[in-house]
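# sequence unknown, structure follows:
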């Protein structure tokens, strides 16, 4: 009579599990390890941290502009505890390129050089070429006579050490602002 809670394994002549059983155990173990490495890899965990950091810098720039009527030229001036250079990302605040971004008056798009007090660009450049890079921009619009800093964050579509280009902002005759990321990147926020 067998005990009701006792499991009866079939053992081979050598007193252990059979060859097929060992193969199954090895493949299951390898599968679990592969899934764990893919799902919990440090690279995947660090990209959301970079996105959180650039979003924090962007929000801080908006608040700084509302208080100071200009943008901060460094992360330190924003009072954030974000390191500018980490093992995985390099964060920078810079004025926009001289030739852009594009703006619109009365629905017509044109290019106008911008100064630091009208817009600012923030980048999170990946150190590892297998990770994505980010660019955010804060642009000041006027809505009902009030200055309104609006923002967008763009992410490279594929892993890249080069952050996306400065996004394009447009404002129609009703004051509605739209932002677009350029080719090779996608809009996150």
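That came in fine, so what should we check first? Keep in mind it's a predicted model, so treat the numbers as computed, not measured.

# from here on, contacts and neighbour counts on C-alpha atoms
Fine.

# Setting aside sequence neighbours, what's the nearest residue to the spatially most central residue of the chain?
Centroid-nearest residue in the chain, with CA atoms, centre = their mean: residue 51, separated by 3.3 Å. Counting by CA to CA, 6 or more residues apart in numbering, residue 134 is the residue found nearest to residue 51 once chain neighbours are left out, at 7.4 Å.

# okay, now the one you found: neighbour count?
For residue 134, the number of neighbouring residues by other CA atoms under 10 Å comes to 31.

# Shouldn't the residue nearest to the centre of the chain be within a helix?
Yes - assigned with DSSP: H, G, I helix; E, B strand; the rest coil, residue 51 falls within a helix.

# all strands of this structure, in order?
Counting by DSSP state E, the chain has strands at residues 89-94, 102-105, 108-111, 119-126, 134-143, 146-156, 168-171, 177-180, 185-187.

# coming back round to it: contact partners for the residue nearest to residue 51?
51, 54, 123-125, 153-156, 163-164 (CA atoms under 8 Å, 6 or more residues apart in numbering).

# Same list (the strands of the chain) but as CSV, adding distance to residue 24.
Below are the strands of the chain laid out as CSV (distance: least, CA to CA, whole Å):
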stretch, distance to residue 24
strand 89-94, 41
strand 102-105, 60
strand 108-111, 64
strand 119-126, 40
strand 134-143, 43
strand 146-156, 41
strand 168-171, 55
strand 177-180, 51
strand 185-187, 43
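
# Is there a neighbour count for residue 120? I'd like the number.
For residue 120, the neighbour count with other CA under 10 Å is 27.

# Second structure follows, compare the two:
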């Protein structure tokens, strides 16, 4: 068990634990081997036999890539090590030491109620694009693959820093046969969810991040129309910047800017630029199949959700939270699959089989079902255990005009709710009334949705 003031490798004294999850810990520490002790960030990964080997490979890859990066707005690599003797545990820990950047993440600022102006967001976008130009123009190019507010630090010096390269991939690896699906829901572009990373993938994540800063709403919680994030009605932007963001977050990568350099040039010359004269609601290419995109995305959501459950350590599987994660992940995937089905068929499905979800309707812990109406569908994960809580998801059909679309189009919006109390109880269905999504009585919005 690691403790405050413990010294690792005879030089790194632990000060404050900044985060912990699934065998990982992040600490603010001091390098006491220096003549004047310097603060550093120490990321630790605890190895165990149940761990999926990809986790170790990603951790090692982060260290290897950081070691060869040299940019003033990327924290510098300091050290990488493996230790076994300095803890009370038999299994080894891997450690990555990085430069400490004093400041706050943009997510921390959002959590404190910070409101970002268009001018501030353009400045942030410019800084991040300059970092991406450096990364993408390396040989081979480096893709971050997890840009989001929590991975962007506003330093006390006023500079923006890009951190957490745990999902990083270089082009050489990207073109290999195998891949690891990484990213964060809401910020991750469709192509990355099925293992393809291109320069435009980081641009999409940047665009989704900027939308979060401007609206104060996580992109995964905003409605979508034909897989495009609908944000224009949530914030008052200049038309040029609004269309620049729409182009950045096109669902098909060929519809976005080709490179960070091109995106930056368009931003800098945005006012009056022809890049923004296209109608944003029109597909960038008539050959793009949004149904195909949707199916691939939802398939990979299942891979991510259940892959995470499979590879968590066994001790975690025994807990109620891990068992409830099964239902949360699958009901969420049912919501997304129903959206894709509606996009293709203009109706919802009453059968899970029609959605192409390879999952039994009954597991050891939950029963799954779906109930469709003309204007909505409700997806259930009902507990079969007294100590587990049930989930219910809802997908509602709305006129596209509510989100800036044309009068002859419709769109869908989703919600995921969790029962207040445990037990074998069918939760009340959510509703959409007067422009507001609401969980039913006895349920609350599920976290992280």
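Received it, and whenever you're ready, just let me know what you need. What you see is a predicted model, and the numbers here were worked out from it, not measured in a lab.

# Tell me which of the strands of structure 1 is the most buried.
Greatest average neighbour count among these goes to strand 119-126 (a mean of 26), per mean count of other CA atoms under 10 Å.

# Where does it end up in structure 2?
Using TM-score structural alignment, the residues of structure 2 aligned to strand 119-126 of structure 1 are 376-383.

# What is the aligned counterpart of residue 437 of structure 2 in structure 1?
By TM-score structural alignment, residue 437 of structure 2 lines up with residue 179.

# how close does its match get to residue 39 of structure 1?
Noted for residue 179 of structure 1: a distance of 32 Å to residue 39 of structure 1, by CA to CA, to the nearest Å.

# ok, now residue 142 of structure 1?
The gap separating residue 142 of structure 1 from residue 39 of structure 1 is 44 Å, by CA to CA.

# Just give me the match in structure 1 for residue 339 of structure 2.
In structure 1, residue 339 of structure 2 lands on residue 62 (TM-score structural alignment).

# how much space between that match and residue 75 of structure 1?
Noted for residue 62 of structure 1: a distance of 13 Å to residue 75 of structure 1, by CA to CA.

# again with residue 82 of structure 1
Taking CA to CA, one finds residue 82 of structure 1 at 7 Å from residue 75 of structure 1.

# So for those two, which residue has more residues nearby?
Comparing residue 82 of structure 1 with residue 75 by other CA under 10 Å, the one with more neighbours is residue 75, at 19 against 15.

# With adjacent residues omitted, what lies nearest to residue 83 of structure 1?
Distances taken as CA to CA, 6+ apart place residue 91 nearest to residue 83 of structure 1, at 7.7 Å, with adjacent residues excluded.

# So which residues of the stretch 51-200 of structure 2 form strands?
77-83, 93-99, 103-105, 142-143, 152-155, 160-162, 169-170 (DSSP state E, counting those that start in this stretch).

# The last one corresponds to what range in structure 1?
When you say that, I think you mean strand 169-170 of structure 2. Under TM-score structural alignment, strand 169-170 of structure 2 corresponds to no residues of structure 1.

# which one in structure 1 is aligned with residue 127 of structure 2?
Residue 127 of structure 2 maps onto nothing in structure 1 when the alignment is built from TM-score structural alignment.

# Hmm, residue 153 and residue 127 of structure 2 touching each other?
No - with contacts counted by CA atoms under 8 Å, residue 127 of structure 2 stays clear of residue 153, the gap being 11.3 Å.

# quick one on the thing from earlier: the residue nearest to residue 83 of structure 1 and residue 122 touch, don't they?
Yes - between residue 91 of structure 1 and residue 122 there is a contact under CA under 8 Å: 7.2 Å.

# Check the contact lists of these two and give me the overlap.
In contact with both residue 91 of structure 1 and residue 122: residue 54, using CA under 8 Å, 6+ apart.

# which residues touch the closest residue to residue 414 of structure 2 other than its chain neighbours?
Spatial nearest neighbour of residue 414 of structure 2, chain neighbours left out: residue 395 (4.5 Å); criterion: CA to CA, 6+ apart. Going by CA under 8 Å, 6+ apart, residue 395 of structure 2 touches 335, 338-339, 376-378, 412-415.

# can you do 6 Å?
By CA atoms under 6 Å, 6 or more residues apart in numbering, the contact set of residue 395 of structure 2 is 376-377, 413-414.

# Trace it over to structure 1, please.
Under the alignment defined by TM-score structural alignment, residue 395 of structure 2 is paired with residue 138 of structure 1.

# residues in structure 1 aligned with stretch 349-364 of structure 2?
Using TM-score structural alignment, the residues of structure 1 aligned to stretch 349-364 of structure 2 are 72-87.

# What separates the first and last residues of that stretch, distance-wise?
For stretch 72-87 of structure 1, the separation between the terminal residues is 24 Å (CA to CA).

# Any idea how far that stretch is from the middle of the chain?
Distance of stretch 72-87 of structure 1 from the chain centroid (CA atoms, centre = their mean, to the nearest Å) equals 16 Å.

# Can you give me the buried ones in that stretch?
Neighbour counts over stretch 72-87 of structure 1 (16 or more other CA atoms under 10 Å) mark 72-75, 78 as buried.

# can you name the two of those residues that are farthest apart?
The distance between the two most remote of the buried residues of stretch 72-87 of structure 1 (CA to CA) is 8.7 Å, for 73 and 78.

# Surely residue 185 of structure 1 and residue 156 touch.
Yes - counting by CA atoms under 6 Å, residue 185 of structure 1 does reach residue 156; the two are 4.2 Å apart.

# As a check, name the ranges of all helices in structure 2.
In structure 2, the helices defined using DSSP state H lie at 53-67, 106-111, 118-136, 171-174, 190-193, 199-215, 239-248, 260-268, 290-311, 314-317, 320-345.

# Residue 18 of structure 2 is nearest to which of the ones you listed?
helix 106-111 (12.5 Å).
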